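S.K.: Whatever this is, show me its structure:
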Amino acid sequence: MDVFSMATPARQQYLDIKSNHPNDILLFRMGDFYETFDDDAKVMAKDLEIALTSREMGKGEKVPLAGIPYHSLNGYLSKLVSKGHRIAICEQTSDPSTSKGIVDREVVRIVTPGTITEDQLLETNINNYLASIVIKDHSVGVSYVDITTTEFLTTEIQIEDLTTEINRINPRELIISKPLPDNISESINSYITLVDEKGYIANNSRKIVEQNFRVASLESFGCDKLTLGIEAAAQIIEYLKTHQRSALRTIPTLKTYSTQPFMSLDQQTSRNLEIFSSGRENSQESSLYSILDKTQTPMGGRLLRKWLGQPLLELDLLEERQKAVEWFIEDPIRRGHIAKILTSISDIERLTTKVKMGTAGPRDLTGLGNSLEVIPDLIAIAGRRTKNKDTFWVLNEFSDNSIPYELIKKSIEPETPPNVGEGRTIKPGFSRTLDLLKQESTKAKANMANIESREREKTGIKSLKIGYNRVFGYYLEVSKSYTSRVPSDYVRRQTLVGGERYITPEMKKYESIILNTSSKIEEIEK
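M.R.: Now for the predicted structure:
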């Protein structure tokens, strides 16, 4: 018998959507939960150690079920991603209260190891790279991006150098269009995603990259002659279009790099030197990186990791770094002041990316503002009493951030809640419209609160109390023993085991004001 003929509308909708994501765990939003069914539910129950139950979703059809609360999504995503799963997040896209029949649903995002942006899923001092390779004969195009820092690079190398380069990059996810030879795939520790692009990218790679960056030529990017490098970059762009499209608009450019200025360290050499891990258990505690890592910011930690994994061979660049180190060593007091300032700087790279993607919360903005606030102090101390002109390149890395800093400080409350919409994020005086809405809301809430004491006195019902929930809104609750005293203008809203809930015309008036202003406040703050 056809399973669709037996299934409920929700089940049919699920099966339709799941058919487009056969290799992903589909989180199907149903009310306050993300539900999974069938084999997905079994995987979820096992890997997340949650209950596996079943639900009837058609005539005689019981299917395995496992669900998680929507507000706990990020915590569970972290566990699923760490186990190498791809997750398709399917949201309700229409209002259940106004929808006729089943609510509309669609997949709004596919979470993969290389496309995550949530802080809880990222490692602070490690780049979260998504890499792509294209192999032709003995040449390989290699491209990689970190969408949380907007770093996007491409190159071409020989196939014998591929495993060394991929292990140096250490991507969380590697996308390929053709299966890799066994000797290569066995040497790569990254999560590998095989994309079925049917030759489209290979035939249109240059156009894809040019259109993404809105340029007429790739000559200024330095990769104009790197056919395979362009194809690898195009493969990343196309992948992000379907998995994290908003990230594309935050990536300003594509850089071409060469492996020639650096020492090549294969995986075995890196392991023997204990650069990032040591001992048989690959512990990071006694590695060279852990010993040298005195960095005070996440950006510094990631940069140190890059430098150690890619030692310089060019003498001029080595001497430039040595002079910068000498500049710090020669003045311990200055070094201490700079280190102290750096401890108050948040992850500016990732915070600015979140702002560009539109995913930054109020506390992200205050963190960014606090970081930008100390930059002038850092520049002043770093530029004071220096005689070594060869270290000015360090100061040149800084730019004028006074405009975004002033905007954040002028607009965002220092003690803002984590989420917008409560009316406690934007400072008074920044938006007159918002200030008027807050005043109107405060007045309506005060009037609503006065109703409780007034109605108690009027009715003589001392246990009468005012309350609110998301389903029924505001109400006056009266216990069963006092319902005989309820005035005629009370309108019943809900019957309880121990009492009744009512609303009055006056309450409806203030409720309308409170809900309307709250909605407008949330809209403005967002």
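
S.K.: use CA for all of it now, contacts and neighbours both
M.R.: OK.

S.K.: Which residue ranges of the stretch 151-300 of the chain form strands?
M.R.: 151-158, 173-176, 191-194, 255-256 (DSSP state E, counting those that start in this stretch).

S.K.: Please, where are all the helices along the stretch 51-200 of the chain?
M.R.: Using DSSP state H, counting those that start in this stretch, the helices of the stretch 51-200 of the chain run over 73-82, 162-169, 182-185, 200-213.

S.K.: swap that for the stretch 401-526 of the chain, sorry
M.R.: 402-411, 432-459, 505-525.

S.K.: Alongside the first, I'd like the structure of this one:
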Amino acid sequence: MAQYTPMIQQYLKIKAQHKDAYLFFRLGDFYEMFFQDALSASQELEITLTSRDGGGEDRIPMCGVPYHSAENYIKQLIEKGFKVAICEQVEDPKDAKGVVRREVVQLITPGTVMEGSMLDEKENNYLASVSEFENGTYTVSYNDLTTGENSIALLSEGFDAVLSELFNRPVKEVVIDSSFDEAKQQMFKDRLGFTVSYSDTTAVDKEFIPLVKDIQKEECIEGFGRLLNYIQTTQKRSLDHLRPVKKIELKKYMSLDMYSKRNLELMETMRKQGKKGSLLSVMDRTMTAMGSRLLKKWMERPLLSSKEILTRHNQVEGLLEHFFEREALREQLKSVYDMERLAGRVAYGNVNARDLIQLKESLTAVPGLLETLHQFNHTAVNHLYEAIDPLSELKALLEESLVDDPPIQISEGGMIQDGCHSQLDEYRDASKNGKQWIAELEARERRETGIKSLKIGYNRVFGYYIEVTKANIAHLPEGRYERKQTLTNAERYITPELKEKEALILEAQEKSVELEYELFIKLREKVKQFVGKLQILAGQVSRIDVLQGFAQLAEEHDYRRPEFNDQRIVDIKQGRHPVVEQVMGSETFVPNDIFMDESNDILLITGPNMSGKSTYMRQLALTSIMAQMGSFVPCEQAELPVFDQIFTRIGAADDLVSGQSTFMVEMLEANHALTHATENSLILLDEIGRGTSTYDGMALAQAIVEHIHEEIRAKTLFSTHYHELTSLEAQLTRLKNIHVKAEEYEGNVVFLHQIQEGAADESYGIHVAKLADLPSSLIDRATRLLQELESTPKEEKSSSEQLSLFVEDEKAKPAAKSSEVETRLKSLDLMQMTPMDAMNELYQMQKKVKQNY
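M.R.: Alright, predicted model coming up:
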């Protein structure tokens, strides 16, 4: 390093402590990056790469961003999963003896972002840590730095359970110890898309002991300690807003593994991976950001306690019964800002005056909320507001301290109200009177010189000055002013009197701004004392918001209150899929009943593709999840058991990341259900066995059905194209055949989307192919083959004879050269193709055929 300049040496020393982060090194008005950071950042941020002399043989790569617009660049890096270390000058350059001292004041990572512009206001931003212990158990700890929330879960079901748990929440970054298994680390990165960070320190400092007071298990304390130490290392500032750790009692909530969350599209759709089209998009009728975040938490963990579910249903019912009061409530909630994150910013020390005005306006709305809730006159609704503290003292403090429209920057002044502080009032008076004197001087000089364009201006370099245009200089009495600056079209002057007044005005302004800053910091410290109460209030308002959203949803879409039973009876009348119904419109969606009593555990569903089997299966799962969240559900009537787990295998999807085929993914998901399901679970299996040969698939499907029937006895919906399986109804006492009705009309199939008892008569595969617009010659050929196959009883033809139909049919036709489409079709290995690949091939073939006709 000796070859480099002192400043570059300083940079390298600091960079060595933050090797995994981009170092934003403050130089004047810019954050600069050097060496490899500069090469990478110039590409990631699309900014100009330059170079500078640093004392070595070669010039050093360099790029930089202005400090006042750095936030946008930092946001881009964080969204890509990188970390950014902010290195500031921590001494006045005037006092520096040599290189100005610099230190990293904050390490911004995907899981520790606090800046509002980098956050999704409707989603938590979790930092997680995972610790593995010798007995095979894991702890998963969570922290949302923006709200101060802390929680921890203890898992003993292996690493797959850890992946499912982490998939459950919007985690951006995971902290592990440096010796953590590398293959598992790679799963965090590839399968979950996390930024991986390291912390080997697990001891909890004395000041944070209160956070773990309710945690008994040593593993949990150690697991949270790892997370806490990482936060302390990266943030280097007050963490007073952190709340005590809550242990997540997983047995209190419905278990939804990562496959089910993905297949049911709870938070995002599988195809576009966006919120639109998910269950969350349908259910979110909240009016506040913190209410929206709480809704997601309830969806992540539906309840198992009938008592708690009943409480939520009673409150939704009370809110639903009073339309006008609920509308007033929704209007008042619009005035409530994100108190949860505002409280976090207060404690964290990055709150500004406008944030505190938002807090004041939120607190101003609370008494009105309480008054409106009181008007509901409903016992269950009363419990929502009985313990609410409106924090009138804090509201009064903010009202008497801050102006209504303060600037964003707390270093500019103009935040504190007149009358709050006598010394500040004196400074303001001096400044105001001084400016009045300047205005009067300008008017007097114009009068006495006769120069109407004369003006008194100000800039930071020369202070106050008198400006006269060149054309009017001749009219100035000699010696009246002292020349200060010459411009192209004007001259600028000063007078001793003007400079004396300038000193008084500027001193008053400077002292006024300094005093306002001090007063604001004191105000922030006072507000900080209310952080705990603010977090409680935010939680209460969030709950009210979610429940009124449930009531609003029920009102808009005619949802009904579900009932629960202990006899494992599923009885849904005219049930609807909450998402599909809204996409199609309630008038065109066909509702269906679902009935399963104690004598019926498995519904075997047959029917053609595109007829609605998957929709029927999913709507039962979504209805159950909504009911156990506390929401009303889309149907005429619903009676349900409380499901402890839901397992799904719906849709075909290769796991390209881990290199697994559709069939392997299918078997893994099925195995997960068969291994963990209980008789109180719900299992949805769609087309099991289709990823392998017909007889293999049929054998596997039958064995799975039998295993569920005999060993697990969970409520199960099993859809299949293997019509041979319908004979199981005669062998398995608790299995029942149902099918989706379809009819032929003038050679075309019409899907009625109605579920009826019994097995389907036909699969209508060729009709579906026709709907997909396959070439007519191909459809005709398939129809002839089907007629040949069906015309002879199976027992009269061996497998080889059945296959010979294809050969004989070809021999009957005159020999013809295969077309390009036929050649391509014969060469395709359909079992190894993804659905998207198949669709692309089909499109290209259709294009070829259309060109030939």
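
S.K.: picking that back up, need the helices of the stretch 51-200 of structure 1 in a markdown table (columns: mean neighbour count and distance to residue 266 of structure 1).
M.R.: Listed next are these as a markdown table, based on neighbours: other Cα atoms under 10 Å; distance: least, Cα to Cα, whole Å:
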| stretch | mean neighbour count | distance to residue 266 of structure 1 |
| --- | --- | --- |
| helix 73-82 | 16 | 25 |
| helix 162-169 | 20 | 5 |
| helix 182-185 | 10 | 13 |
| helix 200-213 | 17 | 29 |
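
S.K.: quick one, which of those is nearest to residue 523 of structure 1?
M.R.: Closest approach to residue 523 of structure 1 among these (Cα to Cα): helix 73-82, 23.6 Å.

S.K.: Residues contacting the closest one, please?
M.R.: Applying Cα atoms under 8 Å, 6 or more residues apart in numbering, the contact partners of helix 73-82 of structure 1 are 47, 48, 86, 87, 111, 112, 113, 118, 120, 121.

S.K.: what's residue 647 of structure 2 in contact with, if anything?
M.R.: Listed by Cα under 8 Å, 6+ apart, the contact set of residue 647 of structure 2 reads 256, 257, 259, 260, 673, 677, 681, 682, 683, 684.

S.K.: re the thing from before, would you reformat the helices of the stretch 401-526 of structure 1 as JSON lines and include mean neighbour count and distance to residue 328 of structure 1?
M.R.: Conversion of the helices of the stretch 401-526 of structure 1 to JSON lines gives the following (neighbours: other Cα under 10 Å; distance: least, Cα to Cα, whole Å):
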{"stretch": "helix 402-411", "mean neighbour count": "14", "distance to residue 328 of structure 1": "26"}
{"stretch": "helix 432-459", "mean neighbour count": "15", "distance to residue 328 of structure 1": "48"}
{"stretch": "helix 505-525", "mean neighbour count": "16", "distance to residue 328 of structure 1": "43"}
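
S.K.: Export these to TSV and append columns for distance to residue 5 of structure 1.
M.R.: Listed next are those as TSV, based on distance: least, Cα to Cα, whole Å:
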stretch	distance to residue 5 of structure 1
helix 402-411	56
helix 432-459	51
helix 505-525	42
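
S.K.: one step back: check the contacts of helix 73-82 of structure 1 and tell me the two furthest apart.
M.R.: Between any two of those, the greatest separation by Cα to Cα is 20.1 Å, found for 47 and 118.

S.K.: so can I have CSV of the helices of the stretch 51-200 of structure 1 showing distance to residue 251 of structure 1?
M.R.: Shown next, in CSV, are those (distance: least, Cα to Cα, whole Å):
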stretch, distance to residue 251 of structure 1
helix 73-82, 24
helix 162-169, 19
helix 182-185, 29
helix 200-213, 9
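
S.K.: which stretch among the ones you listed comes nearest residue 339 of structure 1?
M.R.: Closest among the helices of the stretch 51-200 of structure 1, using Cα to Cα: helix 162-169, at 28.3 Å.

S.K.: against structure 2, where does that closest one fall?
M.R.: Aligned using TM-score structural alignment, helix 162-169 of structure 1 spans residues 162-169 in structure 2.

S.K.: Next: stretch 17-24 of structure 1.
M.R.: With TM-score structural alignment as the criterion, stretch 17-24 of structure 1 aligns to 14-21.

S.K.: who's in contact with residue 419 of structure 1?
M.R.: Applying Cα under 8 Å, 6+ apart to residue 419 of structure 1 gives the contacts 361, 362.

S.K.: what do you get if the cut-off is 10 Å, keeping everything else the same?
M.R.: Going by Cα atoms under 10 Å, 6 or more residues apart in numbering, residue 419 of structure 1 touches 360, 361, 362, 363, 425, 522, 525, 526.

S.K.: Any figure for the gap between the corresponding residue of structure 2 for residue 231 of structure 1 and residue 177 of structure 2?
M.R.: Applying TM-score structural alignment, one finds that residue 231 of structure 1 aligns to residue 222 in structure 2. Distance of residue 222 of structure 2 to residue 177 of structure 2, computed by Cα to Cα, to the nearest Å: 12 Å.

S.K.: Tell me how many other residues crowd the equivalent of residue 50 of structure 1 over in structure 2.
M.R.: Aligned against structure 2 by TM-score structural alignment, residue 50 of structure 1 finds its counterpart in residue 47. Residues lying near residue 47 of structure 2 (other Cα atoms under 10 Å) number 14.
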